[in-house]
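Undergrad: Build the 3D model from these lines:
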Amino acid sequence: MQNKEDWQGVYVVAVTPFEASGAIDEPSFRLLLETYIADGVDGIIIAGSTGEWYTLEDGERLRLFEIAVDVVGDRSHIIAGTSAISTAACTSLTRCAGEIGCQGAMVLPPPYALPNHREVVAHFSTVAGVGVPVMVYNNPARTQINLAGELLEDIATIDGVVALKDSSKDLYQIAETVRNFRSNLAIFSGLEPYAMPTILRGGVGVVSMSANIIGSTAVDFFRHIESGQIEQAVEIEHKLDRIYAAFYAGGYGVYVVIKECMNILGRPGGFPRPPHLPIDNKGRKRLTQLMSELGFVE
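TA: The predicted structure is shown next:
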């Protein structure tokens, strides 16, 4: 297996639309996938953090993978979110995702378990051993494990680990990671405020939360950076900065805010699943005003 796949561009990390009852809203999910394709994304990540994977049963994740492969076909790159606390569960999900037809898997180091260096490497080695290309996901805020330096060096040598999503929020670390690992890993920014410096240093793209909300505008942001149209990219960056500020304001969950913004704009975000709760009227009013100020709603 190659140690680097031709992955690049804008990979939207999809929300999972739920009904008010908590059931997966399959018709809305199918519509959402078509919406992403119309937006022009290069890849779609199913059941990532934005997709509330931690609320999904394994069978529900596999069903989402099946729907995505059925709807999207070869029109975009489908990456399965297969993170789990146990290596056995993560490996099983990854194997099944490959059998379903997903082109890769995005995998966190085991959350909550706090594995040591050797255990993290063994986890990724076992998961990648099933033959499905793996994007390792660095999100220290949610795992308390930082995939950088010597740890990432050991992970990057694993056959089948082909890409990295970095959500570390540490620009100096990101710069070092891109410099040291871009020759054998496709490096994606995990957060749009860090996308431009990541890509200009040699990263290949962005895993986008905002593409759920603003669709083709998020794609345009990457295309402008890629083509050297920095002034145009900065214009969009200013809007992205305000959207990201809204993600973390008001005490609401990030993914709750994303879904509400989608619903305001008529995109099929659906309801969050408990423990998350729908946003309140105060938050809805604030987000509606923001979308209007940014020119996305009349």
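
Undergrad: From now on I want contacts and neighbour counts done on CA atoms only, so please keep to that.
TA: Fine.

Undergrad: Need the residues that contact the helix ranked longest in the chain.
TA: In the chain, assigned by DSSP state H, the helix with the most residues is helix 230-247. By C-alpha atoms under 8 Å, 6 or more residues apart in numbering, the residues outside helix 230-247 that reach it are 192-193, 210, 217-218, 220-222, 224-225, 253-255, 257-258, 287, 294.

Undergrad: quick one: which of those sit in helices?
TA: Using DSSP H, the contacts of helix 230-247 in helices are 217-218, 220-222, 224-225, 254-255, 257-258, 287.

Undergrad: Just the buried residues of those residues.
TA: By the neighbour-count criterion of 16 or more other C-alpha atoms under 10 Å, the ones in helices among the contacts of helix 230-247 include these buried positions: 217-218, 220-222, 224-225, 254-255, 257-258, 287.

Undergrad: Switch those residues over to a markdown table; also include distance to residue 55.
TA: What follows is those, written out as a markdown table (distance: C-alpha to C-alpha, whole Å):
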| residue | distance to residue 55 |
| --- | --- |
| 217 | 29 |
| 218 | 27 |
| 220 | 32 |
| 221 | 31 |
| 222 | 31 |
| 224 | 36 |
| 225 | 35 |
| 254 | 15 |
| 255 | 12 |
| 257 | 17 |
| 258 | 17 |
| 287 | 25 |
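
Undergrad: Also compute the angle for the longest helix of the chain relative to helix 216-226, please.
TA: 140 degrees (axes from the mean of the first three to the mean of the last three C-alpha atoms, to 10 degrees).

Undergrad: Of the buried ones among the ones in helices among the contacts of helix 230-247, just say which sits nearest to residue 158.
TA: residue 222 (29.0 Å; C-alpha to C-alpha).

Undergrad: and which of the ones in helices among the contacts of helix 230-247 is nearest residue 162?
TA: So of the ones in helices among the contacts of helix 230-247, ranked by how close each gets to residue 162 (C-alpha to C-alpha), first place is residue 222, at 20.8 Å.

Undergrad: Now the second one, please; I'll put the structures next to each other:
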Amino acid sequence: MEKFKGVYVALVTPMKEDFSLDTKRLYEICEWMISKGVAGLIPNGSLGEYATLTHEERAKVVETVMEASKNKVPVVVGTGAPATRDVVFWAEHAKQHGAEGIMALPPINYNPLENEVIYHYEQLSKVGLPIIAYNNPRDYATDLTPDLLAKLAKIDNVVGVKEFSGDIRRVHDIKAKTDLEVLIGVDDLSMEGPLCGATGWISGVPNALPEEGVQLFNLAREGKVEEALPLYRKMLPLFHYDAEPQLVQAIKYMMELADQPVGPTRPPRLPLTNEEYANIQKAYHEAVKPLSKQV
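TA: Okay, the predicted model is just below:
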């Protein structure tokens, strides 16, 4: 069953120059992305700087995105937090405000045992929302391997996985061992993922280039490799930033280049160097200049 198919944007969180939350820009950004054809919105993921938000800010982000979506597209809420109790709280908050599902990391504050990972998702399941398990062994201690996902798939409401390992072989193994819907989670596999059976893409760079991201994913899902490949290769230098630790700074700068400014990142994330910004700018202009004419 394809519940979360298409391009779901893992939203950045707009900030004012004093680092306060900019809900007006968040609302506008959501409306803009919906108008560009994205399939869904995901607030409070890693790209949304959830760990730097106060409790009140985090709730306000979800409520603003839900209001801006106007039920035109589904909203899936990121629930990452150190304690299972807090993750469950954010899942319940998402449900109360009409979210279609949650994106849930395994325990993040240490290297948990397998039974602890399973318990964590069992508690989340009790909330009653569809769960996309978030596998990100690049940044967190736990690797949700295909064998572990096969066990998680037996839990009610665990219906999908955001696969961010960077290994395209995982898509095949997950599909062979589970009935979970696979959503590719790393931008620089956004063509290979759907070609290998991923039904969705939880994306980063489409914060700045939503139309191009939707076009690429749809071409790949339809198996139109000859049309997708030129577009993918032009965007690939930008996509690589999604897999780097400084992805938030990079993607926020891409949004500035796209005339959709969203302000700074909160410390401990600091501005990048002038050289890094120049490299992003070059990659951005190379990506957008010829796209519409080549595909």
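
Undergrad: Got a TM-score for the pair?
TA: After superposition, the two chains reach a TM-score (TM-score structural alignment, normalised by the length of structure 2) of 0.93; 290 aligned residues with a C-alpha RMSD of 1.8 Å.

Undergrad: Which stretches in the stretch 51-200 of structure 1 count as helices?
TA: For the stretch 51-200 of structure 1, applying DSSP state H, counting those that start in this stretch gives helices covering 58-72, 87-100, 117-128, 140-143, 149-156, 171-181, 195-200.

Undergrad: Which one of these lies nearest to residue 134 of structure 1?
TA: helix 117-128 (6.1 Å).

Undergrad: So what touches that closest one?
TA: Helix 117-128 of structure 1 is contacted from outside by 87, 90-91, 94, 109-110, 134, 151, 154-155, 158-161, using C-alpha under 8 Å, 6+ apart.

Undergrad: again, 7 Å this time
TA: 87, 90-91, 94, 109, 134, 151, 154-155, 158, 160-161 (C-alpha atoms under 7 Å, 6 or more residues apart in numbering).

Undergrad: Likewise for stretch 184-204 of structure 1?
TA: 3-4, 7-9, 162-167, 174-175, 178, 182, 205-208, 225, 241.

Undergrad: cool, and stretch 273-286 of structure 2?
TA: Residues outside stretch 273-286 of structure 2 that contact it (C-alpha under 7 Å, 6+ apart): 234, 237-238.

Undergrad: of these, buried ones?
TA: 234, 237-238.

Undergrad: From the residues you listed, pick the one nearest residue 112 of structure 2.
TA: Closest approach to residue 112 of structure 2 among those (C-alpha to C-alpha): residue 238, at 33.4 Å.

Undergrad: which one in structure 1 is aligned with the closest one?
TA: Applying TM-score structural alignment, one finds that residue 238 of structure 2 aligns to residue 243 in structure 1.

Undergrad: Now do residue 255 of structure 1 against residue 101 of structure 1, distance only.
TA: 27 Å (C-alpha to C-alpha, to the nearest Å).

Undergrad: try residue 116 of structure 1
TA: 32 Å.

Undergrad: Which one's more surrounded, these two?
TA: residue 101 (18 against 11; other C-alpha atoms under 10 Å).

Undergrad: Run through the residues that contact the more buried one.
TA: Contacts of residue 101 of structure 1 by C-alpha under 7 Å, 6+ apart are residue 69.

Undergrad: ok, 10 Å please
TA: 65-66, 68-70, 73, 78-80, 132 (C-alpha atoms under 10 Å, 6 or more residues apart in numbering).

Undergrad: which residue in structure 2 lines up with it?
TA: Under TM-score structural alignment, residue 101 of structure 1 pairs with residue 98 in structure 2.

Undergrad: can you check residue 160 of structure 1 too?
TA: By TM-score structural alignment, residue 160 of structure 1 lines up with residue 157.

Undergrad: Leaving out the residues flanking it, which one is nearest to that match?
TA: Spatially, and ignoring its direct neighbours in sequence, residue 157 of structure 2 is nearest to residue 130 (4.7 Å; C-alpha to C-alpha, 6 or more residues apart in numbering).

Undergrad: thought that neighbour was touching residue 160?
TA: Yes - with contact defined as C-alpha atoms under 10 Å, residue 130 of structure 2 counts as touching residue 160 (8.2 Å).

Undergrad: who has more neighbours, those two?
TA: residue 160 (27 against 20).

Undergrad: ok so, going back, as JSON lines, the helices of the stretch 51-200 of structure 1 with distance to residue 17 of structure 1 and mean neighbour count would be great.
TA: Listed next are these as JSON lines, based on distance: least, C-alpha to C-alpha, whole Å; neighbours: other C-alpha atoms under 10 Å:
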{"stretch": "helix 58-72", "distance to residue 17 of structure 1": "11", "mean neighbour count": "18"}
{"stretch": "helix 87-100", "distance to residue 17 of structure 1": "20", "mean neighbour count": "20"}
{"stretch": "helix 117-128", "distance to residue 17 of structure 1": "28", "mean neighbour count": "20"}
{"stretch": "helix 140-143", "distance to residue 17 of structure 1": "22", "mean neighbour count": "14"}
{"stretch": "helix 149-156", "distance to residue 17 of structure 1": "33", "mean neighbour count": "17"}
{"stretch": "helix 171-181", "distance to residue 17 of structure 1": "32", "mean neighbour count": "16"}
{"stretch": "helix 195-200", "distance to residue 17 of structure 1": "26", "mean neighbour count": "21"}
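
Undergrad: could I get the ones you listed as a markdown table with distance to residue 267 of structure 1?
TA: Below are the helices of the stretch 51-200 of structure 1 laid out as a markdown table (distance: least, C-alpha to C-alpha, whole Å):
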| stretch | distance to residue 267 of structure 1 |
| --- | --- |
| helix 58-72 | 17 |
| helix 87-100 | 26 |
| helix 117-128 | 34 |
| helix 140-143 | 27 |
| helix 149-156 | 37 |
| helix 171-181 | 32 |
| helix 195-200 | 24 |
